[in-house]
Structure formats: C-alpha cells, structure tokens
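[1] What follows is a predicted structure for the sequence shown.
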Amino acid sequence: MRLREWLSAAAVVWACTQTQASQDLQDREMALAAQLRCVVCQNQTVAESRAPMAQDMRREIRTQLEQGHSNAEVIAFFEQRYGAFVRYNPPWKPSTWLLWCGPFFAALGGFWLLRRTLRRGRPENVPLTQAQRQRARQWLDEEMPDEGKKEEQA
C-alpha cells in the first residue's frame, strides 16, 4: 500500500510540473507574440491578430520554444524571414535611426515652418497716405447712408 500512495503522489507531482511547464511555455509564447508584428495586419501584434498568418506565426513560436530555442533565437528567426519590420519595436541601430528619429525631425521642421510663416505673415504698421485715407472715407460715407436707410425701413 505504501508503494501505491507513493506512485499516486509522484503522479500528482509530475502532473503539476507538466502544467507549470506548459504554463511557462505559454507565457513565453504570448510575450514573444506581443513583440512581433503581424505581417498581414501590420498594425497589430501577432498576439492580438486573428489573421491565419498570425495563427501560423504563433504555432511557429510554440514549436521553436518546445525545441528549446531562446527568445532571442525565435525573434532572430522571424527577423531573418520577414525583415526587421516584423519586430513591433525595432531595435536602435543605424538602419532604424530614421524610423526612431524621423517623427521628431518632422515635428521640429513643422514648428520651424509654422514660426517662419507666422512671422512673414504679419502686416507691417505702415501709415496710410492721404489719398488712401480719403478713399477709405469715401467708401465709408457711401456705405453708411445705405445702412441707415435699411434701419429706418425696418
């Protein structure tokens, strides 16, 4: 009877370790899937996407993890197959500097252009000549009686 109890306990321990190992493997799979971009959707991670290609990629991640590959090896595999674009957050290296810095340079350029345009667009305070003042008075005098008549009629 002692042997039977011992075997039962061993079976329970084995089942628990298998469940824990399976859960660890699944956690690693989901962490890696969150780091890779779906090559079909391109705006979702492999973990978020429901596209058939994303399902295939998740299966491939699982297979490689079961074979004992490290996280870096799995990412390198997908990067070799699909290019650096497959990484949802591309690494900081010379070929991706434009990706990382481009939006900041574009924003700075936009602010510079806006400032330059606003400075040029300001009218200078140049006094009117006597002829311009006289013409403005004529226009105002011509418009005023019409408006006055409209108000009287109402």
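    That came in fine, so what should we check first? Residues are numbered from 1 along each chain as shown.

[2] From now on I want contacts and neighbour counts done on CA atoms only, so please keep to that.
    Will do.

[3] Count the residues that sit near residue 38.
    27 (other C-alpha atoms under 10 Å).

[4] separation between it and residue 107?
    28 Å (C-alpha to C-alpha, to the nearest Å).

[5] One more to weigh against that first structure:
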Amino acid sequence: MMLRALMFVMALAVFSPSPSFAVEPDEILSDPALEARARELGKSLRCVVCQNQPIDESNADLARDMRILVRDRISSGDTNEQVLAYMVDRYGDFVLLDPPFKASTLVLWIGPGVIAVFGMFAVVSFYRRNKSNDDATAVAANPQTAPLSDDERKRLDALLKDDDA
C-alpha cells in the first residue's frame, strides 16, 4: 500500500505542469533590485511569437531579444512605465498581457465574448435542427408511427365498427 502511494506521488511529480523560466544566466542583471523589476516587467509583456506566454517564460529567440531589451532599458535608468511605453511603441498594444481598454484594443477585449456567443448560438441551432430532422427521419423510417391518411382513417373506422357489431 505504501509503495502504491509512493508511486502515485512520483507520477504526480513527473506529470504535473511546472513553470518554465526561460531567462538565461547571461541575461540576468547583477543588481537584484533591477533584476526583480525586469522579471516583473517580463511577466506583463507578451511574447509576440508564442502570443499567450509572457516573455519571461518563453524560449523563443524574439522573447530573448525582448528580455535583453527590457534589461537594457532598465539598466539605462528607464522607469517601468517608460519601458512599457517603449515596448508598446515598438510592438503595439498587443505586447501587453493586460492591454488598455480603448478603441484600438476593442477587439482584444470584446472578441472572445463575441466568439463565445456565436459558438453557443451555433451549437444550440445545430442541436435544434438535428432534433427536428431526427423526428422527421424517425417518422419516415418507421411507417407505423406516421400519421394516417384520410383513406386509412376511414378504413380503420370501418374495421373498428365491424368489430363492435
């Protein structure tokens, strides 16, 4: 029993996701305070290659260049806001993992909701259409459940009257 628990814990450790920090040793700044600022900024900037990953975690070459650029700007005395403004000027609002809400970023903010609504509408209409098609197909495939025509209804009434007599 103890062996199973140990194997379970080992499997969990092996297969559980762990964050990947792509910052390489040659990128790290010698001043810990500046490095902490660079890491914080790296977590708020999007890798434009990976698109859903901060540059601090991305292994892409462009992300490495962006990390070095951030560290260069910090080393030269720029504030966090100045570094972010520089990156936005260079790569656009998309580079921010939390872009500001304005007309040019409206698609980034509203797009996912619109896509979700259209997706739900498509799923609901697909199931409604298939349900009505399934009912019509079932009636056509099984003539015993099809409604009687006028001639069939008259014949059935005549047969039932004969049984009553």
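    Looks like it arrived, so ask away. This structure is a prediction, so every number in the text was calculated from the model and none was measured.

[6] How close are the two chains, by TM-score?
    In this superposition the chains share a TM-score of 0.60, using TM-score structural alignment, normalised by the length of the first structure; 114 aligned residues with a C-alpha RMSD of 3.1 Å.

[7] Contact partners for the spatially most central residue of the first structure?
    The first structure has residue 43 as the residue nearest its centroid, 7.8 Å off, counting by C-alpha atoms, centre = their mean. Residue 43 of the first structure is in contact with residue 37, counting by C-alpha atoms under 8 Å, 6 or more residues apart in numbering.

[8] Spell out the secondary structure type for whatever residue of the second structure lines up with residue 115 of the first structure.
    For residue 115 of the first structure, the aligned position in the second structure is residue 124, judged by TM-score structural alignment. Residue 124 of the second structure falls in the helix class when you classify it by DSSP: H, G, I helix; E, B strand; the rest coil.

[9] Helices of the second structure, start to end?
    Listed in chain order, the helices of the second structure (DSSP state H) span 2-15, 32-44, 61-75, 80-91, 106-141, 150-164.

[10] List the buried residues in the first one.
    Residues of helix 2-15 of the second structure include none that count as buried (16 or more other C-alpha atoms under 10 Å).

[11] before we move on, the earlier item: so for residue 97 of the second structure, which of the helices of the second structure sits nearest?
    Nearest to residue 97 of the second structure, of all the helices of the second structure, is helix 32-44, at 5.4 Å by C-alpha to C-alpha.

[12] got the buried residues for that closest one?
    Across helix 32-44 of the second structure, burial judged by 16+ other C-alpha under 10 Å covers 34-35, 37-39, 41-44.

[13] The second structure: which residue goes with the residue nearest to the centre of the first structure?
    For residue 43 of the first structure, the residue aligned by TM-score structural alignment is residue 52.

[14] Over to residue 74 of the first structure?
    That one, residue 74 of the first structure, aligns with residue 83 by TM-score structural alignment.

[15] list the contacts for its match?
    70, 73-74.

[16] If we only consider those residues, which is nearest to residue 134 of the second structure?
    residue 70 (59.8 Å).

[17] Check the gap between the closest one and residue 81 of the second structure for me.
    With C-alpha to C-alpha as the criterion, residue 70 of the second structure and residue 81 of the second structure are 11 Å apart.

[18] The two: which has the busier surroundings?
    residue 70 (24 against 10).

[19] pretty sure that one contacts residue 37?
    No: between residue 70 of the second structure and residue 37 there is no contact under C-alpha atoms under 8 Å: 9.5 Å.

[20] Quick one: map residue 128 of the first structure onto the second structure.
    Counting by TM-score structural alignment, residue 128 of the first structure lines up with residue 147 in the second structure.

[21] tell me the contacts of the residue mapped onto residue 74 of the second structure from the first structure?
    In the first structure, the residue paired with residue 74 of the second structure according to TM-score structural alignment is residue 65. Contacts were defined as C-alpha under 8 Å, 6+ apart; by that measure residue 65 of the first structure touches 25, 29, 71, 74.
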